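Student: Give the three-dimensional model of this entry:
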Amino acid sequence: MKITNRKSTARLKRIFFLVSVVIAIAALMLFWFDLTIYALIMIGVFSLWFLFFLVADYQYIEYIDENDKIILRYYKAVGFTQKEFSSIEFPVALLKDAQFENSIFGKLSDLTLIVKTKRGVAEYPSISLSAVPYKNRKRIQQSLKSLLDM
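Tutor: This is a model prediction of the structure:
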């Protein structure tokens, strides 16, 4: 099974940058008309807007569980820096547990994969599933659960 959130990630990027540009233009116009207090308020609004996306940690996800392997590719979807791609790949037999952590009424979700190694158990860093539609999050959860039950 292959699950990706390419469309929702692209939509979130567009929304983020469009609203950021609108806020920046509004702040510049307010500075232009000597409404400094309101311009500073707009800069504060932008800071809160950026902080929201920083906390939500929206990520592009590609989940594949074929050929007795689990492959999870991801990168931060919204930001002003260059994309840093990360990838997790291991045989299904090494999967020990998959933990889903939900917060803010299930809107923000993280996935932590735990695998068996020669030295014991290792835990991959948490991956944000916030940008993945709820239906696909459930599909990933069911897929990992069925792989654990094998």
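
Student: contacts and neighbour counts: CA atoms only from here.
Tutor: Fine.

Student: Past the lengthiest helix in the chain, which element shows up next along the chain?
Tutor: For the chain, the helix reaching the highest residue count under DSSP state H is reported as helix 6-32. With elements assigned by DSSP states H and E, the helix or strand that comes after helix 6-32 is helix 36-56.

Student: here's the other one to compare against:
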Amino acid sequence: MNINNRKSSVILKRTFFIVSVIMAILALLFFLLNMVASALITLGVFSVWFLFFQFADYQYIDFSSEKSRIRLRYYKAISFGGTSFNEIEFPFSALKKAVFENSFFGKNTDVTFFIRTNKGVAEYPSVSLSALKKEDRYKMANVLNSIQSTR
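Tutor: Okay, the predicted model is just below:
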């Protein structure tokens, strides 16, 4: 099974940057027209806009569960500077547990993998699934739960 959110990640990224540029231009215009209060309000709205996207932690996700292996590729959809690609890959037999944590009324979901190693159990860092559709999150959870239950 393959799940990815390439299209929605691109839309999120474009929306964020277009709205940010519009707000920056508005703030600049307000300052040039000596409308300082309006400019400060625009900067405040931009700050809330920016913090929302940072809190939501939207990430591009590419999940695959084929050939007896789990592969999860991800990176921040909205970042300033270079994009840092990350990948988690392991065989089905190594999966000890996958924990899904919901926050912000179920809008933000993180997954954490616990993997068996020769030295015990290793925990991968949490990956935000906030940019995935709810149906895709359920599909991913069902795949991981079925892998856990078959062993």
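
Student: Please state their TM-score.
Tutor: TM-score for the superposed chains, counting by TM-score structural alignment, normalised by the length of the first structure: 0.97, backed by 150 aligned residues with a C-alpha RMSD of 0.8 Å.

Student: list the buried ones in the longest helix of the first structure?
Tutor: Buried residues in helix 6-32 of the first structure, counting neighbours by 16 or more other C-alpha atoms under 10 Å, are found at Thr9, Leu12, Phe16, Ser20, Ile23, Ala24, Ala26, Ala27, Leu28, Leu30.

Student: I'd like to know which elements it is packed against.
Tutor: helix 36-56, strand 59-64 (3 or more C-alpha pairs under 8 Å, 6 or more residues apart in numbering; DSSP states H and E).

Student: Tell me which of those is the most buried.
Tutor: strand 59-64 (a mean of 21; mean count of other C-alpha atoms under 10 Å).

Student: helices or strands next to that one in the packing?
Tutor: Under the contact criterion of 3+ C-alpha pairs under 8 Å, 6+ apart, strand 59-64 of the first structure touches strand 2-4, helix 6-32, strand 69-76.

Student: okay, the angle between the longest one and strand 69-76?
Tutor: Put plainly, it is helix 6-32 of the first structure. Calculated by axes from the mean of the first three to the mean of the last three C-alpha atoms, to 10 degrees, helix 6-32 of the first structure forms an angle of 10 degrees with strand 69-76.

Student: mean deviation (superposed) between helix 6-32 of the first structure and the second structure, please.
Tutor: With mean C-alpha distance after the TM-score superposition for the first structure, helix 6-32 of the first structure departs from the second structure by a mean of 0.8 Å once superposed.

Student: Great, nothing more from me.
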